[in-house]
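*Asks:* Sequence first, then the predicted structure, then my questions.
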Amino acid sequence: MQRAHIQSFFDPATFTVTHVVSDPATRKAAVIDSVLDYDPKAGRSSHESADRVVAYVRESGLSVEWLLETHAHADHLSAAQYLRQQLGGRLGIGAHIREVQATFRKVFNALDMNEEGAEFDCLFEDGERFRVGELEVEVIHTPGHTPACLTYLIGGDAFVGDTLFMPDYGTARCDFPGGSAATLFRSIRKLLALPPHTRLHLCHDYPPEGREPAWECTVAEQRERNIHVHDGVTEAEFVAMRSARDKTLAMPTLLLPAVQVNARGGLFPPPEDNGVRYLKIPVDLL
């Protein structure tokens, strides 16, 4: 079977990477972790980032079968609904999105928000397999950053979401609702048990000064050089480090709008009786 072709798009505003994965034999494709541009100061959304993906898909003669999310992101809004309008495709996420929806339905008193994942076309379970064209995709449940985090394994390529960052940046925070540093450590060790040459495709990069953004490395590189979880780091050591570090981190700029939209599968809340859609800010709650 041919290896997947991967084209990645980096969004500097949110440090997010969107991956378009296609099967060379059938020209079928999946879009993983798309970005909807959002200006929090103006409350205005736009499609510049998503339109780059649309243009690439059309120019390459691809047919989108899947719009995949590794989890309900807290640092950018998903463009899945816009991409579905433009390109088609079924929207998939991990089955544990139900837990995320139940949490944020209460946080935002969002009575319209479904708690059964109905906004998504497919809720993937750990170990489930599906196809993009002739490419087989294996779903690996990798919680810790959030309860619903997934990795999509396609041959020798793994799309890990926020579970891991580049080795010089480390790992994802675990202080969001349902997060757990111990759980994240175990998820990471599951990934690092993959063959050493497996390519890990990341959802974000926050490059230090002097390094260009990057979003691909191997299992071997992570095991050798990841500053948080290289070989030899114990679970207790990781939990202590991660917990202390998370206490120093500010909330992501787009957290409040992002989780309201992403837990709805990329949909904004329904319009109110004046025809306007509103995002909520809970005061003194978080």
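*Replies:* Thanks, I have the structure now.

*Asks:* only C-alpha atoms for contact and neighbour calcs from this point on.
*Replies:* Fine.

*Asks:* For the stretch 1-150 of the chain, just list every one of the strands.
*Replies:* Using DSSP state E, counting those that start in this stretch, the strands of the stretch 1-150 of the chain run over 5-11, 16-22, 28-32, 37-39, 44-46, 63-68, 90-94, 122-124, 129-132, 135-141, 150-154.

*Asks:* for comparison:
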Amino acid sequence: MADPQIREATRIVEAASNARPAVIRSFFDEDTFTVTHVISDPATAKAAIIDSVLDFDPASGRTSFASADKVIDYIRSEGLEVEWLLETHAHADHLSAAPYLQEKLGGTLAIGRHILTVQEVFGKIFNEGTRFARDGSQFDRLFDDGDRFRVGSIEAIALHVPGHTPADMTYVIGDAAFIGDTLFMPDYGTARADFPGGDARTLYRSICRLLSLPDQTGLHLCHDYKAPGRDTYAWETSVGEEREHNVHVRDGVSEDQFVAMREARDATLGMPRLILPSIQVNMRGGHLPEPEDNGMRYLKLPINAL
């Protein structure tokens, strides 16, 4: 295996099979089809929260915290200490609740370093001007590919898996990989790659990288939309299941075949319902835009931009 980061991730996964297993509790928000994961170390009661949701009503412009409060209630009822608030990427389908959770629970807010690319691209689209910092300073830590960290005593590694967006990250924590939008359940396929900075060929190569992890590696997804014929939501699979059954990228699907399929499929898709508010907030680490001179905060709606 030539990829040193994947080699290290493989070591972490295999070592975890001999250790006390982590506890994973997932929260599904049906309004945005988003899954927030909490992974905790039973030996230390330390935890990480991955891809949280801030409730947002686009018709009224109101935010609320019901989804995040469920996570808070769970953390407190289990006596957990939050070490990390992890974002797999700047989501286009929901707003992050990370600042609210950090205020209530603490923890280090982290994302991949390539958020700087997203900030630069969307800073221009939203005409943010000089008040909007494009240096990732809205986050506490920017991960590079291969950066190591821990959740309590559980070893973890951050992997850069671009293609859906330039900044997508997977977090391998013990024998669990939290992969954001890169893959969905095997019967639903893979992420789209037509957002600014996305690329289907890059996505294929990132997926191949993830699917070179051990077959038993648990894959924990950020979304599920229920594939045709399936009546229940699901968000947990494995490397082995994806390699054998993924309808877009199972073993035997070539890069050129995938790119042709993905680009044709993406051309038929509309923009996510919350993409414009989500990106404006999430590129700021979940913070709302600064108040204007009347004390009000505003989200912009660029016309014919996307």
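*Replies:* Arrived safely. Small disclaimer: the values here were computed from a predicted structure and weren't measured.

*Asks:* TM-score for these two?
*Replies:* The TM-score (TM-score structural alignment, normalised by the length of structure 1) is 0.99; 286 aligned residues with a C-alpha RMSD of 0.7 Å.

*Asks:* gap between the residue positioned nearest the centre of structure 1 and N114 of structure 1?
*Replies:* In structure 1, the residue lying closest to the centroid (C-alpha atoms, centre = their mean) is T70, at 3.8 Å. In this view, T70 of structure 1 and N114 of structure 1 are 19 Å apart by C-alpha to C-alpha, to the nearest Å.

*Asks:* any idea how far stretch 79-99 of structure 2 is from the chain center?
*Replies:* In terms of C-alpha atoms, centre = their mean, to the nearest Å, the centre of stretch 79-99 of structure 2 is found 8 Å from the chain centre.

*Asks:* Please read the previous query as pertaining to stretch 27-41 of structure 1.
*Replies:* 10 Å.

*Asks:* Just tell me the aligned range of it in structure 2.
*Replies:* Mapped onto structure 2 using TM-score structural alignment, stretch 27-41 of structure 1 spans residues 45-59.

*Asks:* Now the matching stretch: buried residues?
*Replies:* For stretch 45-59 of structure 2, the neighbour count (16 or more other C-alpha atoms under 10 Å) marks 45-56 as buried.

*Asks:* Just the closest of the residues you listed to H164 of structure 2, please.
*Replies:* Of all these, H164 of structure 2 sits closest to D51, with 15.7 Å by C-alpha to C-alpha.

*Asks:* Please name the residues that touch the closest one.
*Replies:* Applying C-alpha atoms under 8 Å, 6 or more residues apart in numbering to D51 of structure 2 gives the contacts 35-37, 85-88, 96, 180, 222.

*Asks:* And it, how close does it get to T165 of structure 2?
*Replies:* 15 Å.

*Asks:* just W235 of structure 2 next, same as before
*Replies:* W235 of structure 2 is 20 Å from T165 of structure 2, by C-alpha to C-alpha.

*Asks:* Next: L85 of structure 2.
*Replies:* 20 Å.

*Asks:* Neighbour count: these two, which is higher?
*Replies:* Set L85 of structure 2 next to T165 and count neighbours by other C-alpha atoms under 10 Å: T165 wins out with 30 against 26.

*Asks:* wait, isn't that one in contact with G198?
*Replies:* Yes - taking C-alpha atoms under 8 Å as the definition, T165 of structure 2 is a contact partner of G198 at 4.6 Å.

*Asks:* Would you mind giving the residues in structure 2 matched to stretch 144-164 of structure 1?
*Replies:* The aligned range for stretch 144-164 of structure 1 is 163-183, by TM-score structural alignment.

*Asks:* Could you check which residue of structure 2 pairs with C203 of structure 1?
*Replies:* Here C203 of structure 1 is matched to C222 in structure 2, going by TM-score structural alignment.

*Asks:* now swap in V261 of structure 1 and tell me
*Replies:* Aligned counterpart of V261 of structure 1 in structure 2: V281 (TM-score structural alignment).

*Asks:* Might you report the residue contacts of its match?
*Replies:* V281 of structure 2 makes contact with 95-96, 287-289, according to C-alpha under 8 Å, 6+ apart.

*Asks:* If you rank the residues you listed by neighbours, which is first?
*Replies:* L95 (29 neighbours).

*Asks:* contacting residues around that one?
*Replies:* By C-alpha under 8 Å, 6+ apart, the contact set of L95 of structure 2 is 53-56, 277-279, 281-282, 286.

*Asks:* likewise S63 of structure 1?
*Replies:* Contacts for S63 of structure 1 (C-alpha under 8 Å, 6+ apart) come out as 27-29, 57, 87.

*Asks:* mind putting the strands of the stretch 1-150 of structure 1 in JSON lines, distance to F185 of structure 1 included?
*Replies:* What follows is these, written out as JSON lines (distance: least, C-alpha to C-alpha, whole Å):
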{"stretch": "strand 5-11", "distance to F185 of structure 1": "26"}
{"stretch": "strand 16-22", "distance to F185 of structure 1": "22"}
{"stretch": "strand 28-32", "distance to F185 of structure 1": "23"}
{"stretch": "strand 37-39", "distance to F185 of structure 1": "31"}
{"stretch": "strand 44-46", "distance to F185 of structure 1": "35"}
{"stretch": "strand 63-68", "distance to F185 of structure 1": "24"}
{"stretch": "strand 90-94", "distance to F185 of structure 1": "19"}
{"stretch": "strand 122-124", "distance to F185 of structure 1": "22"}
{"stretch": "strand 129-132", "distance to F185 of structure 1": "24"}
{"stretch": "strand 135-141", "distance to F185 of structure 1": "13"}
{"stretch": "strand 150-154", "distance to F185 of structure 1": "14"}
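
*Asks:* which stretch among these comes nearest L285 of structure 1?
*Replies:* strand 37-39 (23.0 Å).

*Asks:* Could you double-check that L153 of structure 1 lies in contact with T142?
*Replies:* No - taking contacts as C-alpha under 8 Å, L153 of structure 1 lies outside contact range of T142: 11.7 Å.

*Asks:* More neighbours: these two, which one.
*Replies:* T142 (30 against 21).

*Asks:* OK, contacts around that one?
*Replies:* Going by C-alpha under 8 Å, 6+ apart, T142 of structure 1 touches 148-151, 163, 184, 187-188.
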